[in-house]
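Colleague: whatever this is, show me its structure:
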Amino acid sequence: MVNLITGPRGSGKTQQMIDLANEKVKTSSGNVVFIKRSSKDTYSVDFNIRVIKMADYPDILTLEEFVGFLYGMAAGNHDIEAVFIDSILKQANITLESLPTFIEKLNKISEDAKIDFYLSVSADKAEIAGVDTLGCTVL
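Modeller: From the prediction side, this is the model:
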């Protein structure tokens, strides 16, 4: 399942994602992963959550490469239950226009690998009204 957390910049999406991840790791029998552009604002992430800074992977520049990175994570660790991706529109070249394609690919990974994805999107619900969010839950 793909879950979207939307709202304008500065509306608390990152903290909401951290809170959700911290709750998820308490009840999870597998691994929880939190992906951010940098390590900023991750001081309150539970120690048991694997934090990945995409700044450490500067060669991942396209949506396809980012999806390949996620497939690699899933293939390398079959115990991942949830992946939280903060500020998705700042990852690789993902835009509001390419978000439906990305969501479609995440739904496939989610179905195949049984991973729940949580994405924060810096956009109002009105801005993503035209985005195909079929198969997603907007939190």
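Colleague: please count neighbours and contacts with C-alpha atoms only from this point.
Modeller: Fine.
Colleague: next one: the residue nearest in space to the middle of the chain from I52, what distance?
Modeller: With distances taken as C-alpha atoms, centre = their mean, I85 lies nearest the centre of the chain, 2.2 Å away. Distance of I85 to I52, computed by C-alpha to C-alpha, to the nearest Å: 9 Å.
Colleague: what helix or strand is N48 located in?
Modeller: N48 belongs to no helix or strand when assigned by DSSP states H and E.
Colleague: ok, and the closest non-adjacent residue to it?
Modeller: Of all residues not flanking N48 in the chain, V25 sits nearest, at 7.1 Å (C-alpha to C-alpha, 6 or more residues apart in numbering).
Colleague: one more sequence to fold, the one below, so I can look at both together:
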Amino acid sequence: MVKFYAGEKGEGKTKTLIELANKAIKECGGDVVYIDDDKRPMYELHHDIRFVEVNEFPLVNYRELIGFIYGIFSQNNDIKQVYIDGVFKLVKELGAEDLIKLISRFDAISENMGVDFVVAGNADPNELPKEIEKYIVK
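Modeller: Presented below is the predicted three-dimensional model:
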């Protein structure tokens, strides 16, 4: 499963992701990873959630983010959910075509590995590519 939360800054996407992650760690039967570009959410997340601040690992394109996530998976086979907050800030070069490719890869990884992805980004949902429309949470 892949879900994409889109909206303008300040609409509560981070708060929603934190709530979902905190709920998931109690219910999903596996490990949860939360990826962000700053440390602020770390203090609101349940202590069992693996928090990763990406500023320590600059990501230029969506391929690097996929490789980064595979690296996390290689260290832990029990991951069931991955939360990625601020995807457009995490990946410096993420245009419409690359966003489609990224979400498609997440979908394939989810199907093959049984890992759910919940992604958020500052964007008008109506301006995102039609190809990812089915993943957008309204």
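Colleague: what does the TM-score come to for these two?
Modeller: After superposition, the two chains reach a TM-score (TM-score structural alignment, normalised by the length of structure 2) of 0.90; 137 aligned residues with a C-alpha RMSD of 1.6 Å.
Colleague: isn't the residue nearest to N48 of structure 1 up against F34?
Modeller: No. Using C-alpha atoms under 8 Å, V25 of structure 1 is not in contact with F34; the gap is 10.8 Å.
Colleague: longest helix anywhere in structure 2?
Modeller: Ranked by number of residues, the top helix in structure 2 under DSSP state H is helix 96-113.
Colleague: quick one: the helices in structure 2?
Modeller: Going by DSSP H, structure 2 shows helices at 13-27, 62-75, 87-90, 96-113.
Colleague: buried deepest among these, which one?
Modeller: Counting by mean count of other C-alpha atoms under 10 Å, helix 87-90 has the highest mean neighbour count of the helices of structure 2, with a mean of 19.
Colleague: what's the mean deviation for that one versus structure 1?
Modeller: Averaged over the aligned pairs, helix 87-90 of structure 2 sits 1.0 Å from structure 1 after superposition, using mean C-alpha distance after the TM-score superposition for structure 1.
Colleague: by contact count, what packs against that helix?
Modeller: strand 116-122 (3 or more C-alpha pairs under 8 Å, 6 or more residues apart in numbering; DSSP states H and E).
Colleague: still on that earlier bit, identify the contacts common to I85 and I52 of structure 1.
Modeller: Common contact partners of I85 of structure 1 and I52 (C-alpha atoms under 8 Å, 6 or more residues apart in numbering): 34-36.
Colleague: show only the entries of those residues found in strands.
Modeller: Per DSSP state E, strands hold the following members of the shared contacts of I85 and I52 of structure 1: 34-36.
Colleague: which of these has the most neighbours?
Modeller: Within those, K36 tops the neighbour count with 22 neighbours, counted by other C-alpha atoms under 10 Å.
Colleague: for K36 of structure 1, give its distance to G135 of structure 1.
Modeller: Distance from K36 of structure 1 to G135 of structure 1, by C-alpha to C-alpha: 23 Å.
Colleague: repeat for S120 of structure 1
Modeller: The spacing between S120 of structure 1 and G135 of structure 1, counted by C-alpha to C-alpha, is 16 Å.
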